[in-house]
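In: sequence first, predicted model second:
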Amino acid sequence: MNAGSAERHDGPGSGRGGGGGTDRALSSTATAPWRRDPAAARRLGLVVAALVVLWPLLVWCEFRPWALLDERSLRATMRFAGQFLTPRVDLEFLTMLAADTWRTVAIATVGLALAWVIAVPLALLATARLSVSALSGRMAAGPAALRWAVRAVLIVLRSVPELVWALMLVRVIGLGPGAGVLAIALSYGGMLGKVYAEILESADAAPTQALLRGGAGRLQALLFGALPSCSEELVSYTVYRWECAIRSSVVLGFVGAGGLGQQLDNATKMFAGSEVATILLIFIALVAMADRISAWLRPARTAGQGGESRHPLSARPPARWGLRALLAALLALLVMSVVTLPLRWGELLGAGALAEMGRFLAEFFPPQLAPDFLGRVGQGALETLAMSALGSGLAAIAGLAVALLASRPPGPLRWASRLLLNALRSVPELVWASLLLVAAGLGPMPGTLALALHTTGVLGRLMAEALENAPPQTAQALRWAGASRWQVFAFATLPQAAPQLLSYTLYRWENNIRAATVLGVVGAGGLGQMLSLHLSLFQMRETCTVLLAMLMLVMAVDACSYAARRRLNH
């Protein structure tokens, strides 16, 4: 009888005493550790704590999924969704969508180009890599103060979602693609500037410092010292952000920037399910194409460069000639976008536009600080926080479940689950929210479900990669000991991948708190609904207070998530 069978038949409750029973029990514990979980008490405590936290989140989010089964709601949903089976494909409609698809891509392309113009000088000012005074080991007071001021500007630019920028810019320059282009430029300028500075500082410092000590200027040190070692990563991250900007440009159509988003918003409000289906199919195909181009251009960072890829799903880089050809095509795309977009550059960037923007910003001050209004803002902030936390938690559970199928050996289940994940993540949160409003009505619940659906697609893909990359030795040892497939997963694969899975979930929570702040634009509750209301009523002091609450909430969640991820990684 082997040790495993001895434990099964002659365990502690069998009545067989003596040292032999003890030896068998010890042997069985050594070969079958899943039968005695030393961390069971801690796991149970974590489950209880999660339930204690979950209850108020459910209350704040008005999370009542059974409301979706209400007879009236179910009838409206089935009538709307039934039209998805017959997408509208007449020539007139497809021609209109082709023009709007091009406008969507053009807004993203021109917006990202302007973001690059904003990001490059700010990144050079924010990094200490090109500082001459820092060569002595301590940066002078003036450059240090400038560096921190620039970093603060980058934080503000990227903390305000592009949809919020667009809502404010529409009030200044009117409807049309101009507001969308500038919104992407401001928000993505902050993102690019931050990451550019981090890439420059993480590169090998020796060439840059040698040039600066030899009397070279900062521009020479940048061109011949810093850029050669990190140019590929700078290009790859920029193209990845172009993919993200295409998703954003669709969302901006909901506030009048044009493109596919505006058509989708109109079709949803008219309950034209056949038109919605066609627009969604085109949008998913567009995002898939942009994602493929972006993945092809993303080279994985090698161990010699330190750290990990800034995009966790980096693909094998293309040949140098292919890279140059694709970059040339993207440059041609930029030129065509600038030529074809109906942008009035004089009105957007001229002295008159800047003066109008100054007058508009002056109306924001002083912010409204009346106690009753601050109470409503606090309630909206709690609602937004609850939406982001609950949506992220639901997505982590659902994403892990689908990731188990997506990480299986090649087969129909793997293919179908990965197709599902791609479809979920291709549709932005705001689009999901606008569709769910048909079934769930106004309030935070459709916003929570929208966050959960989109984030399930993102986390499911990342989690599948993490599970596939987990070291196989421990799992193989448990299989040899007779463990079942689920026992191997619970006691070998999952514990090894858990830090990475938690890190991905926390990172997505950072993104979801930004998304949750704008879902209210379509009636999904939270601070976004307050912002949209006060902007539409031209109550700028109240708008300023809501914006400040958004900034503080986003930065607080960023700080908590960053601290938790650092603890996990160390």
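Out: Noted; the coordinates are in hand.

In: CA atoms for contacts and neighbours, from now on please.
Out: Will do.

In: and the next helix or strand past the host helix or strand of residue 384?
Out: Element membership of residue 384, judged by DSSP states H and E, is helix 371-406. Note on helix 371-406: by DSSP H and E, the next helix or strand toward the C-terminus is helix 412-426.

In: contacts for that following helix, please.
Out: 247, 283-284, 287-288, 402-403, 405-408, 453-458, 460-461 (CA atoms under 8 Å, 6 or more residues apart in numbering).

In: now do 10 Å
Out: Applying CA atoms under 10 Å, 6 or more residues apart in numbering, the contact partners of helix 412-426 are 247, 280-281, 283-288, 291, 399, 401-409, 432, 450, 452-461, 464.

In: buried subset of those?
Out: 247, 280, 283-284, 286-288, 291, 399, 401-408, 432, 450, 452-461, 464 (16 or more other CA atoms under 10 Å).

In: mind checking which of those residues are in helices?
Out: 247, 280, 283-284, 286-288, 291, 399, 401-406, 432, 450, 452-461, 464 (DSSP state H).

In: one step back: which strands or helices does the helix holding residue 384 pack on?
Out: If contacts are counted by 3 or more CA pairs under 10 Å, 6 or more residues apart in numbering; DSSP states H and E, helix 371-406 sits against helix 40-60, helix 412-426, helix 444-468, helix 494-516, helix 527-536, helix 540-569.

In: wait, residue 496 sits on residue 502?
Out: No - between residue 496 and residue 502 there is no contact under CA atoms under 10 Å: 11.4 Å.

In: so which of those two has more stuff around it?
Out: residue 496 (20 against 16; other CA atoms under 10 Å).

In: run the chain-centre distance for the helix or strand hosting residue 180.
Out: Per DSSP H and E: residue 180 is located in helix 177-202. On the basis of CA atoms, centre = their mean, to the nearest Å, helix 177-202 sits 15 Å off its chain's mean C-alpha point.

In: over to stretch 259-274?
Out: 24 Å.

In: list the buried residues of stretch 23-40.
Out: For stretch 23-40, using 16+ other CA under 10 Å, the buried residues are 24, 25, 27, 28, 29, 31, 32, 34.

In: quick one: end-to-end length of it, please.
Out: Stretch 23-40 stretches 23 Å from its first residue to its last (CA to CA, to the nearest Å).

In: swap in stretch 27-41?
Out: 23 Å.

In: residues in contact with it: which ones?
Out: Contacts of stretch 27-41 (CA under 10 Å, 6+ apart): 2-8, 11, 21-26, 43, 45-47, 477-478, 480-484, 487-488, 490-492.

In: can you tell me which of the helices and strands packed on helix 371-406 is most buried?
Out: helix 444-468 (a mean of 26; mean count of other CA atoms under 10 Å).

In: following that one, which helix or strand comes up?
Out: Taking DSSP H and E as the definition, the helix or strand right after helix 444-468 is helix 473-480.

In: list the buried residues of that following helix.
Out: 475, 478.

In: rewinding a little: looking at the contacts of stretch 27-41, which are in helices?
Out: Filtering those for helices - DSSP H - leaves 3-8, 21-26, 43, 45-47, 477-478, 480, 487-488.

In: got another, please set it beside the one above:
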Amino acid sequence: MNKLKLNYTSISFLPILVCIPIGYQLITNLHFGGLNLFQEFVISAFNPKIDNEIIITLINRLNETILVGFISWLVSIIFGAILGILSSNIFYKIFNIPKFFYSIIKSFLTIIRSIHELVWGLLLMQIYGINFLIGILALCIPYIAVNSKVFAEQLETIDYKSFESINQINAPKFSSLLTLIWNPIINTFKNFGLYRLECSIRSTVMLGFFGFGGIGTSIFLSFQTLNFRELWTYLWSLAILIILSRVIFKKIKFNNTNKIISISLIAVFFTTILFTFSYFLYFVFKNNFENFHSINYLFKSSSDLELFDFLRLILDTIILSLLSTAIAISLPPLVIGIFNNNTSKIIIRIFAFLLRLIPTPLILLTLLTFNNPSLSLAALTLGLHNAGITSKLLFKNLDIQDKRNYIAMKSLGISKKTSWLLGLFSQQAKSYLAYCAYRSDIIIRETAIVGVIGSVGLGWQLQESLSSFAWQEVIKVLIAYSSIAIVGELINGKIKNSLT
């Protein structure tokens, strides 16, 4: 058993070897023209700009961000729960519906989940232009699919004996369904749903970099004008918003037997359904298609994308995903293991929080001030951002880990680093790798962000094709993106199942 744990431990560290070729390319592409700008960017973090004008702008931008993020979250949670029920086996067992429909819904959700919200946003923006609903819709489409997957997975854990017991008393089918799914749905909402609100706010900020409004747009404009003090005012306010939301979430208590909450949830459910449907109809029938005259137009537009170049872009995207995932997996345990003291841990936690706080586009734009665009720079950016996320989970699990083995090894005179590695981390390595397998699914989709800005992979080609209204190329890129994400999800699912 110890040998097995050591193998998982070794696997957690081996991917860091990708930093050798990445580091070599970054060094060769290094230029010192932007180091002064980078230095000013870092120093400005300790001296943000505060005056009446920026406070007013900040409040307005935060209101926009919270509004879009909250509506997107609410709609995606409700419809995610509905589609999660429709894509779970328990639904088809109760109503005796053919599994054919189950396969259709699952396949549809898998496809729309495989495309990142930024890609949806760029597509919708190109068709409809920029308006309030575009950002919400861009977030809702993939988020509904992601949430439905989580809800469906939780419903699959329902004991089949419970279904048989209810079925034997010939209870109404809808009542049977509600009785079986109510607790799993509420528990999933408590454990996952509230966290998705933070994700929705972060995604709203990210979309702001591409013109969708909110505080993300203000951050991007501040960076363009090199007003770093103003930029950090927005970033620190965003940090306060995220911290406050976490505190509020922890204070929220749910009682499954509370009738008031049940009635409130049902009221919110039907209200959201009504407003969403109304706005959807308004969005479809009141907005004109720009530069997108008909479906046939997709297939009549010319395409200059050669097969060899297209395959190279696909390969670049796959390599980008692998390199970023490797950094996200290995960097947190390596850094924590080397700098294993209380002061260093506090510093690492702060840096990890900043990597999570600063949107990926801003990290990449900052690094571009002293390095040329490259696959390595894009991989480093995406890897660092996700390393901040994986390190949060690792710290959390290590804090609650039983430390008796660690203390025993230290008392025997074994070095602190070795004791940490074999006495603490080795017991977390398996679950840590399982989470990283899940995280790699997200990293594959996030390659679109660094691709658009860093001029690499399919993300860059998507931006170029949309700019020239080459819809044939856009469709090819979307199919390639979706295929990579789906294959990656299947592979990572196998890995995750073998680790749990």
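Out: On my side now, so go ahead. Computed from a predicted structure; not experimentally measured.

In: let me see the TM-score of these two.
Out: After superposition, the two chains reach a TM-score (TM-score structural alignment, normalised by the length of structure 2) of 0.85; 495 aligned residues with a CA RMSD of 4.1 Å.

In: so the helix holding residue 180 of structure 1 corresponds to what in structure 2?
Out: Using TM-score structural alignment, the residues of structure 2 aligned to helix 177-202 of structure 1 are 132-157.

In: quick check: buried residues in the matching stretch?
Out: Buried positions in stretch 132-157 of structure 2, judged by neighbour count with 16+ other CA under 10 Å: 133-156.

In: by how much does stretch 375-395 of structure 2 deviate from structure 1 on average?
Out: Compared with structure 1 after fitting, stretch 375-395 of structure 2 deviates on average by 2.0 Å (mean CA distance after the TM-score superposition for structure 1).

In: residue contacts, the counterpart of residue 416 of structure 2 in structure 1?
Out: Using TM-score structural alignment as the criterion, residue 416 of structure 2 maps onto residue 485 of structure 1. With contact set as CA under 10 Å, 6+ apart, residue 485 of structure 1 has these partners: 475, 478, 479.

In: could you redo the last one with a cut-off of 8 Å?
Out: Contacts of residue 485 of structure 1 by CA under 8 Å, 6+ apart are residue 479.

In: so what's residue 324 of structure 2 up against?
Out: 379, 380, 381, 382, 383, 384, 443.

In: that one corresponds to which position in structure 1?
Out: Residue 324 of structure 2 maps onto residue 391 in structure 1, by TM-score structural alignment.

In: residue contacts, the residue nearest to its match when sequence neighbours are not counted?
Out: Distances taken as CA to CA, 6 or more residues apart in numbering put residue 452 closest to residue 391 of structure 1, at 4.4 Å, once the chain neighbours are dropped. Contacts here follow CA under 8 Å, 6+ apart; on that basis residue 452 of structure 1 touches 391, 392, 393, 394, 395.

In: next, work out how far apart residue 452 of structure 1 and residue 459 of structure 1 are.
Out: From residue 452 of structure 1 over to residue 459 of structure 1 (counting by CA to CA), the distance is 10 Å.

In: what do these two both touch?
Out: Listed as contacting both residue 452 of structure 1 and residue 459 by CA under 8 Å, 6+ apart are residue 395.

In: ok, back up a step: out of the contacts of residue 452 of structure 1, who has the most neighbours?
Out: Neighbour-wise, the contacts of residue 452 of structure 1 (other CA under 10 Å) top out at residue 392, 31 neighbours.

In: tell me the contacts of that one?
Out: Applying CA under 8 Å, 6+ apart, the residues near residue 392 of structure 1 are 451, 452, 455, 505, 508, 509, 512.

In: can you check residue 477 of structure 2 too?
Out: Neighbours of residue 477 of structure 2 in contact, by CA under 8 Å, 6+ apart: 458, 461, 462.

In: ok, now which ones touch the alignment partner in structure 1 of the last one?
Out: Read that as residue 462 of structure 2. In structure 1, residue 462 of structure 2 lines up with residue 531, judged by TM-score structural alignment. Residues counted as contacts of residue 531 of structure 1 (CA under 8 Å, 6+ apart) are 521, 543, 546, 547.

In: quick one: map the second one onto structure 2.
Out: So that's residue 543 of structure 1. Checking TM-score structural alignment: residue 543 of structure 1 goes with residue 474.

In: and what about the counterpart of residue 226 of structure 2 in structure 1, helix, strand or coil?
Out: Under the alignment (TM-score structural alignment), residue 226 of structure 2 pairs with residue 271 of structure 1. The local conformation at residue 271 of structure 1, judged by DSSP: H, G, I helix; E, B strand; the rest coil, is coil.

In: the closest residue to residue 271 of structure 1 other than its chain neighbours: neighbouring residues, count only.
Out: Distances taken as CA to CA, 6+ apart put residue 80 closest to residue 271 of structure 1, at 6.3 Å, once the chain neighbours are dropped. Using other CA under 10 Å, residue 80 of structure 1 has 19 other residues around it.

In: residue 80 of structure 1 in helix, strand or coil?
Out: Relying on three-state DSSP, one would call residue 80 of structure 1 helix.

In: wait, what's in contact with it?
Out: Going by CA under 8 Å, 6+ apart, the list of residues near residue 80 of structure 1 reads 271, 272, 273.

In: and for residue 219 of structure 2?
Out: 209, 231, 234, 235.

In: 7 Å instead?
Out: 231, 234 (CA atoms under 7 Å, 6 or more residues apart in numbering).

In: from residue 286 of structure 2, how far out is it?
Out: 32 Å.

In: likewise residue 362 of structure 2?
Out: 35 Å.

In: before we move on, what about residue 280 of structure 2?
Out: Residue 280 of structure 2 is 10 Å from residue 286 of structure 2, by CA to CA.

In: please apply the same query to residue 117 of structure 2.
Out: 23 Å.

In: more crowded one of these two?
Out: Shown here are residue 117 of structure 2 and residue 286; by other CA under 10 Å, residue 117 has more neighbours (28 against 9).

In: what does that one align to in structure 1?
Out: Residue 117 of structure 2 maps onto residue 162 in structure 1, by TM-score structural alignment.

In: is it true that its match touches residue 185?
Out: No - between residue 162 of structure 1 and residue 185 there is no contact under CA atoms under 7 Å: 8.5 Å.

In: ok, so of the buried residues of stretch 23-40 of structure 1, who is nearest residue 214 of structure 1?
Out: residue 34 (62.5 Å; CA to CA).

In: need the three-state assignment for residue 25 of structure 2.
Out: Three-state call for residue 25 of structure 2 (three-state DSSP): helix.

In: what does residue 425 of structure 2 align to in structure 1?
Out: Under the alignment (TM-score structural alignment), residue 425 of structure 2 maps onto residue 494.

In: sorry, slip of the keys, the one I care about is residue 386 of structure 2.
Out: Using TM-score structural alignment, residue 386 of structure 2 pairs with residue 455 in structure 1.
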